[in-house]
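[1] Here you go, sequence then predicted model.
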Amino acid sequence: MACVPILIGCSTRITSEDGDNPPRICAKCNNASVTKAKSRTWFEAFCIPLFPFTNKKIYRCSICGWEIKQGAGFEPPVAGHPGFAPQQQQGYPPQGYVPNQMPKPPGR
C-alpha cells in the first residue's frame, strides 16, 4: 500500500500599498519605517495558493516586523511631524554617549 501525503495549509502574504504613504514611527523600535500594507491569508494545497480567505489593511514596520491593523484605535505618528520626535533634554548628551578619550598607555 502506498502512502501519499496531502499538503494543505495557510500562508500569509504582505504587500506594501502604493500611493501617498509617508513613513511612520514604529511603536516598538522607534524607527521611521512603518508603512501601510495589505495582509492576505491564502488557503493552499500542495504549496499552491488557491483562494484568499482573509484580507486586512495593516501598518507594518520593515525593521522589527511590528504590525497593527489599520483602524484598531491606534495609528502610528507620521515621521517628521512636530511633537512626535523623540525628546531630548537640553544641555545633556544623549544616553550612552562616551566622549572621545585617548586610552591610557599600559604601565603609566
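    Nice, I can see it. Residues are numbered from 1 along each chain as shown.

[2] Please count neighbours and contacts with C-alpha atoms only from this point.
    Fine.

[3] can you count the residues close to residue 28?
    11 (other Cα atoms under 10 Å).

[4] nope, residue 35 is what I was after
    Residue 35 has 22 neighbouring residues, counting by other Cα under 10 Å.

[5] same check, this time on the one 10 residues further on
    By the measure other Cα under 10 Å, the count of residues near residue 45 is 13.

[6] try it against this one:
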Amino acid sequence: MFLFIPLLFGLQDKLKVVDANPHVCPKCHNVTVVRATTRAWFSFFFVPIIPFKKKHIWICSTCNWNVPTQDRWEPALPAGNAGWGLHQPGYQHTYQSGQLTGYQPSYDSPPRGY
C-alpha cells in the first residue's frame, strides 16, 4: 500500500517592529517608515523551527520601501510645518521652495473659453 503525505517546508521571513516612532519615507513621502528587524526561518508545516540571519532595516508600510540601517543616517522626522526634514542629514527635497518662475495657472476660475 502506498501512502502519499505531502511535507510542507521552506523559508519564511518574520518582521518585528523595533521602534514605532514614524519617519518620512523618501520614496512616497508618507509618515509610515519604522525601524524593524527581519529574520529568515526554516519552517516545517508552517511552524518556524531554525532561525537564520537577522537584518536591521527601515521599512515603509505604504510603498514597501526598505533599506538596511546605517550609522549616522535615518529617514527624516516629521515636523508638522512647511520646513519638515530640512535639518535631517542626507535628505533631499524633491520640490523647490522659494520663488516660482514660469507659467503658473490660476485655479480659482476655469480657463477662458469654457
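    Now that the structure is in, tell me what you want to look at. Values in this document were obtained by computation on a predicted structure and should not be read as measured data.

[7] Give me the TM-score for this pair.
    Once superposed, chain against chain, the TM-score is 0.69 (TM-score structural alignment, normalised by the length of structure 1); 101 aligned residues with a Cα RMSD of 3.1 Å.

[8] residue contacts, residue 25 of structure 2?
    31, 32, 33, 60, 65, 75, 76 (Cα atoms under 8 Å, 6 or more residues apart in numbering).

[9] Kindly report the same for residue 43 of structure 2.
    The contact partners of residue 43 of structure 2, taken as Cα under 8 Å, 6+ apart, are 9, 10, 11, 12, 49, 50.

[10] Would you mind giving these as TSV with neighbour count added?
    Output for the contacts of residue 43 of structure 2, formatted as TSV (neighbours: other Cα atoms under 10 Å):
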residue	neighbour count
9	13
10	11
11	16
12	15
49	12
50	11
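
[11] Out of those, which are shared with structure 1?
    With both residues aligned by TM-score structural alignment, their matches' Cα atoms under 8 Å, the contacts of these that structure 1 also has are 9, 10, 11, 12, 49, 50.

[12] Leaving out sequence neighbours, find the closest residue to the third one.
    Put plainly, it is residue 11 of structure 2. Nearest non-adjacent residue to residue 11 of structure 2, counting by Cα to Cα, 6 or more residues apart in numbering: residue 42, 4.6 Å away.
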